[in-house]
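**Student:** sharing a model that was predicted from the sequence below.
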Amino acid sequence: METNDDSKSAATAEPHNAYLEEKAFKSRTLLIFGTITDAVAADVTRRLIALDADSGEKPIDIFVSSPGGHLESGDAIHDIVRFISAPVNMIGTGWVGSAATHLYLAAPSERRVCLPNTRFLIHQPSGGAGGQATDIAIQAQEIIKARQRIAHEIARETGRPIDTVLADIDRDRWLSAEEAVDYGLVSRIIQRKIELR
C-alpha cells in the first residue's frame, strides 16, 4: 500500500513542532516574527498568560522581528505584557517596525535590548480610508488620535519631548541598533544570551 509523502512529512512535523513548543515554553521564550495580526496577538497573549500562571516571578523572553501590522493587535500584546506579573525581556532582532516597535516598548527600558544587526522603524500610523465622505472623515480622526497616542508612548518611554517625536514620526524614521540606543528605544545591544541576565 502506497503512502502519501505529504501526509508522512506532516505526521513527522507534528511531533517535532510539539517538541519545539514544549522546549520554548520551558525556556519561557516567545517569538513574534512576521506581520502582527489578530491571530498572532491571540496566540502571543495566550502564551504570556500561561507563562505568567506558571510563574509570575521568572522572566519571559520575547524575540521580536516584525515589520509591524495591525496597530490594535500590537496594542493587545503591549497591554498584556504590562498586565501580567512576570517580568518581560524584549529582544529585538532583524527589524522591529511600526506596530512591532509599539509592543516592544511595553517592557521597561532596562529590559529592552537588541542584537547587533537589528533595525528599528518608527512612523505615524497609516490607513486605507474608503467609503462615504463622513466615514473617511471619521477614519482620519481616528488615525490622528492613534498618531498622538503612539507619539506620547514613544516620548514617555524614550524621554524625548513630544514635539520631537511627532516630527520624527511624520515620515519613516529608520534607526540602527546604535541609533536606537541613543534615541532611548533600546537600553543596550547584546550579542550573547548570557548578557541578558
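**Tutor:** Yep, it's here.
**Student:** when you work out contacts or count neighbours from here on, use the C-alpha atoms and nothing else.
**Tutor:** OK.
**Student:** now do the helices in this structure.
**Tutor:** 5-26, 38-54, 71-83, 99-104, 133-158, 162-168, 177-183 (DSSP state H).
**Student:** out of those, indicate the one that is most buried.
**Tutor:** Most buried of those, by mean neighbour count (mean count of other C-alpha atoms under 10 Å): helix 99-104, with a mean of 27.
**Student:** check the offset of that one from the chain's centre.
**Tutor:** 4 Å (C-alpha atoms, centre = their mean, to the nearest Å).
**Student:** show me which strand runs longest in this structure.
**Tutor:** strand 88-97 (DSSP state E).
**Student:** got another one to weigh against that:
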Amino acid sequence: MTIWPPPQIPPFPPVRTPWRTEPRPSAPAPMSTQVAAAPGPLADRLLDHRIIALTGNLDRDASGRTVAALALLDASGDQPVRLRLTDVAADLDTAFTVLDALDLMRAEIHVTCLGTVAGGALAVLVPARHRIASPHSLFHLCEPDAVCIGVGIEAEAARHRDRMRTLTARIADTCGRPESDVAADMRAHRILTADEARDYGLIDTVTGAHPA
C-alpha cells in the first residue's frame, strides 16, 4: 500500500561519538575590541619594510606579537625599526612588556603617532630615537589600568604603585621634566595636542600640513 503524501519523519538526533566534536555556537565579536599588530599579508608586507603598525588596545596577545616582530627585525638587520601608533592604549603590564623589548633593541626605534596615544602606550615613546606625530594627534596622560594577577589587594596595589613610579620616571626623563610634574599630569588626565606634546617633550616633530 502506498501512502501519499508520504508522512513527515522527524530527523534523528545527531549521534554523539568521541570521534566527532560537538559544534560550538559562534560567539559574537566584541564591539569594542581592536587588534594590534595583527598577522596577515599586510602586516607581513609592513615587516618587509621594517614597519610595525599598532592600533587599538595593546592586550597580551598583541604585545606578544609585537615583541616577536621586534626580535625578528632586530635579528635581521641594524636599520631603524619604525613603529606606527594609531589610537593606541595599553595597561601597565603590557606596556612594560613592550618597553622591555624596545630597551633590548640594537636597531634605532622611530615612532610615528596618529590619533590618540593614551596611558601605558606612552611608554613606547620613551626609547624611541625619533618621535613624530600628525597635526591632529592627541596624547592622553593618564594612569594605565591595573591588571590583577591573583595576589592580594594590598600587594597588587603596591606593585601597581611601583610600576607607575617607574613609568613616570621614564617619561619624565625623556621629556626633561620633574617627575612630580609628570605624575600630577597623569593623575589629572591631562590631554596634549601634537604641538603641546612637542613642547612637553613627548615627541620631537609635528609633521604634515596644518589647516589654514
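**Tutor:** Perfect, I can see it now. Fair warning: this is a prediction, and the values are worked out from it, not measured in the lab.
**Student:** about what we covered before: need the helices of structure 1 in JSON lines with distance to Ile60 of structure 1, can you?
**Tutor:** Formatted as JSON lines, the helices of structure 1 follow (distance: least, C-alpha to C-alpha, whole Å):
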{"stretch": "helix 5-26", "distance to Ile60 of structure 1": "10"}
{"stretch": "helix 38-54", "distance to Ile60 of structure 1": "8"}
{"stretch": "helix 71-83", "distance to Ile60 of structure 1": "10"}
{"stretch": "helix 99-104", "distance to Ile60 of structure 1": "13"}
{"stretch": "helix 133-158", "distance to Ile60 of structure 1": "20"}
{"stretch": "helix 162-168", "distance to Ile60 of structure 1": "29"}
{"stretch": "helix 177-183", "distance to Ile60 of structure 1": "22"}
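**Student:** looking at these, which is closest to Gln191 of structure 1?
**Tutor:** Smallest distance to Gln191 of structure 1 across these (C-alpha to C-alpha): 11.8 Å, for helix 177-183.
**Student:** how close does the closest one sit to structure 2?
**Tutor:** Its matched residues in structure 2 lie on average 0.4 Å from helix 177-183 of structure 1 after superposition (mean C-alpha distance after the TM-score superposition for structure 1).
**Student:** what's the aligned partner of Ala128 of structure 2 in structure 1 in contact with, if anything?
**Tutor:** In structure 1, the residue paired with Ala128 of structure 2 is Ala107, using TM-score structural alignment. Listed by C-alpha atoms under 8 Å, 6 or more residues apart in numbering, the contact set of Ala107 of structure 1 reads Val81, Arg82, Val88, Asn89, Met90.
**Student:** just put those in a markdown table and tack on distance to Pro67 of structure 1.
**Tutor:** Listed next are those as a markdown table, based on distance: C-alpha to C-alpha, whole Å:
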| residue | distance to Pro67 of structure 1 |
| --- | --- |
| Val81 | 19 |
| Arg82 | 22 |
| Val88 | 21 |
| Asn89 | 19 |
| Met90 | 16 |
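**Student:** on that earlier part again, so where is the longest strand of structure 1 in structure 2?
**Tutor:** Going by TM-score structural alignment: strand 88-97 of structure 1 matches residues 109-118.
**Student:** likewise stretch 31-45 of structure 1?
**Tutor:** Using TM-score structural alignment, stretch 31-45 of structure 1 pairs with 53-67 in structure 2.
**Student:** okay, how far is it across the matching stretch, tip to tip?
**Tutor:** End-to-end distance for stretch 53-67 of structure 2, by C-alpha to C-alpha, to the nearest Å: 12 Å.
**Student:** now it, how far from the chain's geometric center?
**Tutor:** For stretch 53-67 of structure 2, the distance to the chain centre is 4 Å (C-alpha atoms, centre = their mean).
**Student:** before we move on, what about stretch 97-117 of structure 2?
**Tutor:** 11 Å.
**Student:** next one: stretch 169-179 of structure 2
**Tutor:** 22 Å.
**Student:** what sits up against that stretch?
**Tutor:** Leu122, Ala123, Val126, Thr168, Val182, Tyr200, Gly201, Leu202.
**Student:** quick check: the gap between the fifth one and Met164 of structure 2.
**Tutor:** Taking C-alpha to C-alpha as the measure, Val182 of structure 2 and Met164 of structure 2 are separated by 11 Å.
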